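Colleague: Task: produce atomic coordinates for the following.
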Amino acid sequence: MAGRAAPTARRARLGAELRKLRERAGMTTTQAAGLLGTSSGQLSNIEVARFGVSAERVRVAAGAYSCTDQALIEALVAMTGDRRRGWWEEYRGILPPGLLDLAEVEDHGTSLRAAHSMHIPGLLQTLDHAREIHRQAVPEMSPPEIEHRVSYRVKRQNVLYRDHAVPYRALIHEAALRMRFGSADVARAQLRHLLDVGERENVTIRVIPFSAANYPGSGQSVYYVHGTVPALDTAQLDQSHGPAFVDCETHLAQYRLLFERLDTVALTPARSRDLVREIAAEL
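Modeller: You can find the predicted model right below:
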């Protein structure tokens, strides 16, 4: 097993899921290590992603922990074999690790959902809009820092355009559409971009209007990445210090419910497009 100084988000999630299986089985690391033929120290290092783990060991561990969810087991096994370096690695040491983790989680997602109150989702931002947002960051960013953030954000958007692009659904509050970042020309171009990208077969954009009688989860921005099985889903929340990730099954169920409720108050895609056009015409 090779050590990893900086485990990736995917490796960290694999270790965390193995720990969950062990804990559900009611085993200590010492008890589990005895069944797996390893030491408690080695097992702990696997669970915190300091060490990698083979597909065979994942299957053995699942059997020792009496896990019968074959779909989950196969999904965990698949996570052991992907050792490719993603494009985000070029930003390691330049951008905060949480942003690299976000790109990696997103890259492996099977579908994506976003709910935003005050900002256009990052995957839907134009270059100029993204640049203006980062210019207003606190603390203030240097010009090179801004350009690194903008180029990173644009590269993330490839998940919407690549071969076998993932389905993406965005729920955007009308307030976010009316927020001004930069000039009227920048704002109009951003709204036109929403109309253009919304034409893609894999992209659905729906607007929650000011007139909505109920707005569950108001004030939150939630990004939900579906894994190969529901147990491997990830919710990402925007924080002032960087992205926060949630993978607790109870919390994931709550965020899925939130999206279901938001769907009931959002305009249809067609009516959402009409509202975007109306707002753009007012600029």
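
Colleague: CA atoms for contacts and neighbours, from now on please.
Modeller: Fine.

Colleague: Check the spacing between the nearest residue to residue 209 once chain neighbours are set aside and residue 271 real quick.
Modeller: Leaving out its chain neighbours, the residue that sits closest to residue 209 by Cα to Cα, 6 or more residues apart in numbering is residue 174, at 5.0 Å. From residue 174 across to residue 271, the span is 12 Å (Cα to Cα, to the nearest Å).

Colleague: who's more crowded, those two?
Modeller: Between residue 174 and residue 271, counting by other Cα atoms under 10 Å, residue 174 is the more crowded of the two (23 against 13).

Colleague: and residue 238, that's in a strand?
Modeller: Yes: Residue 238 forms part of a strand when assessed by DSSP: H, G, I helix; E, B strand; the rest coil.

Colleague: burial measure for it, as a count.
Modeller: The local packing of residue 238 (other Cα under 10 Å) involves 13 other residues.

Colleague: Show the contacting residues for the residue nearest to residue 209.
Modeller: 117, 207, 208, 209, 210 (Cα atoms under 8 Å, 6 or more residues apart in numbering).

Colleague: one more to put side by side:
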Amino acid sequence: MPSSTNPTLRQRRLGAELRKLREQAGLTSSAAAEQLGVKQAQISSIESGRYAVSADRVRTFARAYHCADQALVEALTAMTGGRTRGWWDEYRDHLPVGLVDLAELEHYAAELRVALVIHIPALLQTTDHARALFRGVFPPLQQYEIEHRLTHRIKRQGILHRETPTPYTATIHEAALRMGYGGRDVAVTQLRHILDMSELPHVTVRVVPFGRESFHGTGQGIDYVAGAVRQLDTVQLDTHHGCEFLDGEAQLGKYRAVIDHMEANALDPDDSRDLIRRIAHDL
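Modeller: As a prediction, the model looks like this:
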């Protein structure tokens, strides 16, 4: 199988999950290599995502590691094979790698749950709203950088419009809806777009209004990306230094709890739409 000096997030995750299975079986990499009849360096390359592995090889590894979780094994086999290029690959020379990895992660997601306090979710942004955001980035972006980020963001939204769209739940604090990026016309159009998107059967928008005493959200945006099985879930955080990806069991549990709490303190979808309409009228 071909090797890669720049493995994608998906390839790295597959390797990391195979390493977890090996460690849970109590095997060192050298012991696993001997049992599987391969070189230790090959085990290391597979676990780092630098060496592609076939579905049959994943099943062989799972048997050697005594993994009885067939749902997990099948989910891992679905992540195998040679590198399949997606639309996001055309941006690898133009955008930070985290943004490219995020698009790939969203493309394969079984479900998406996002929670934001001061920004509109990226997959619900209009072109004008996103452009206004990128123009306000510090240090300032060059115009060509803005256009690359803009087209990339709009293409990411395709997962909500494909034949089998991704189930999507967005919990947004009222503060984000009142920020007014781009001026009144842009802001009002943005709010109307959210209302339109919220009418889609696979999109749920819930608003946390001002005044909720038990609100325990976080200032950074959270994307909870569900995998085919819970072990393959991923959390993506927006930070000042770029995208941060988390997949530890304790980390996933923490951010599931944060999003659960935000959703529990949000209005139901109908009341959320009513509040969005009132905010648009007030702008």
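
Colleague: hang on, the earlier thing: compare the contacts of residue 174 of structure 1 with structure 2 and list the overlap.
Modeller: Retained in structure 2 by both residues aligned by TM-score structural alignment, their matches' Cα atoms under 8 Å are the following of the contacts of residue 174 of structure 1: 117, 207, 208, 209, 210.

Colleague: quick one: which of those is most hemmed in?
Modeller: residue 207 leads these on contacts (other Cα under 10 Å) with 28 neighbours.

Colleague: which SS class is it?
Modeller: Assigned with three-state DSSP, residue 207 of structure 1 falls in the strand class.

Colleague: just the one 3 residues further on next, same as before
Modeller: Each residue gets one of three states, and residue 210 of structure 1 gets coil by three-state DSSP.

Colleague: doesn't residue 172 make contact with it?
Modeller: No: contact criterion Cα atoms under 8 Å: residue 210 of structure 1 and residue 172 do not qualify, at 11.1 Å.

Colleague: what helix or strand does the closest residue to residue 171 of structure 1 other than its chain neighbours sit in?
Modeller: Among residues not flanking residue 171 of structure 1 along the chain, residue 115 sits closest, at 4.6 Å (Cα to Cα, 6+ apart). Using DSSP states H and E, residue 115 of structure 1 sits in strand 111-116.

Colleague: I'd assumed residue 10 was in contact with residue 79 of structure 2.
Modeller: Yes: between residue 79 of structure 2 and residue 10 there is a contact at 7.2 Å, judged by Cα under 8 Å.

Colleague: Residue in structure 1 paired with residue 3 of structure 2?
Modeller: Residue 3 of structure 2 maps onto residue 3 of structure 1 when the alignment is built from TM-score structural alignment.

Colleague: residues near that match, how many?
Modeller: By other Cα under 10 Å, the residues close to residue 3 of structure 1 number 12.

Colleague: does it really touch residue 46, like I thought?
Modeller: No: using Cα under 8 Å as the test, residue 3 of structure 1 is too far from residue 46 to be in contact (9.4 Å).

Colleague: which residues do the two both contact?
Modeller: residue 52.

Colleague: The stretch 51-200 of structure 2: helices as residue ranges?
Modeller: 55-64, 70-77, 97-107, 127-135, 143-156, 174-177, 184-198 (DSSP state H, counting those that start in this stretch).

Colleague: returning to that earlier point: please determine how far the closest residue to the match of residue 3 of structure 2 other than its chain neighbours is located from residue 35 of structure 1.
Modeller: Closest residue in space to residue 3 of structure 1, ignoring its immediate chain neighbours: residue 51 at 4.6 Å, by Cα to Cα, 6+ apart. Going from residue 51 of structure 1 to residue 35 of structure 1 by Cα to Cα gives 19 Å.

Colleague: Those two: which is more packed in?
Modeller: The neighbour count for residue 51 of structure 1 versus residue 35, taken as other Cα under 10 Å, is higher for residue 51 (20 against 14).

Colleague: and that one, how far is that from residue 42 of structure 1?
Modeller: Distance, residue 51 of structure 1 to residue 42 of structure 1, by Cα to Cα: 8 Å.

Colleague: Kindly report the same for residue 235 of structure 1.
Modeller: 29 Å.

Colleague: that's a strand at residue 17 of structure 2, yeah?
Modeller: No: Residue 17 of structure 2 sits outside any strand when classified using three-state DSSP, being helix.

Colleague: ok, now which ones touch it?
Modeller: Neighbour list for residue 17 of structure 2: residue 47 [criterion: Cα under 8 Å, 6+ apart].

Colleague: what's the answer for residue 92 of structure 2, then?
Modeller: For residue 92 of structure 2, the contact set (Cα under 8 Å, 6+ apart) comprises residue 100.

Colleague: what does residue 176 of structure 1 give?
Modeller: If you count contacts by Cα under 8 Å, 6+ apart, residue 176 of structure 1 has them with 116, 117, 118, 119, 120.

Colleague: what sits against the last one?
Modeller: Residues in contact with residue 120 of structure 1, defined by Cα under 8 Å, 6+ apart, are 172, 176, 177.

Colleague: just to revisit the earlier point, any chance of TSV for the helices of the stretch 51-200 of structure 2, columns distance to residue 21 of structure 2?
Modeller: As requested, the helices of the stretch 51-200 of structure 2 are arranged in TSV below (distance: least, Cα to Cα, whole Å):
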stretch	distance to residue 21 of structure 2
helix 55-64	7
helix 70-77	10
helix 97-107	22
helix 127-135	41
helix 143-156	32
helix 174-177	41
helix 184-198	40
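
Colleague: and of these, who's closest to residue 29 of structure 2?
Modeller: Residue 29 of structure 2 sits nearest to helix 55-64 of all the helices of the stretch 51-200 of structure 2, at 11.9 Å, using Cα to Cα.

Colleague: No further queries at this time; thank you.
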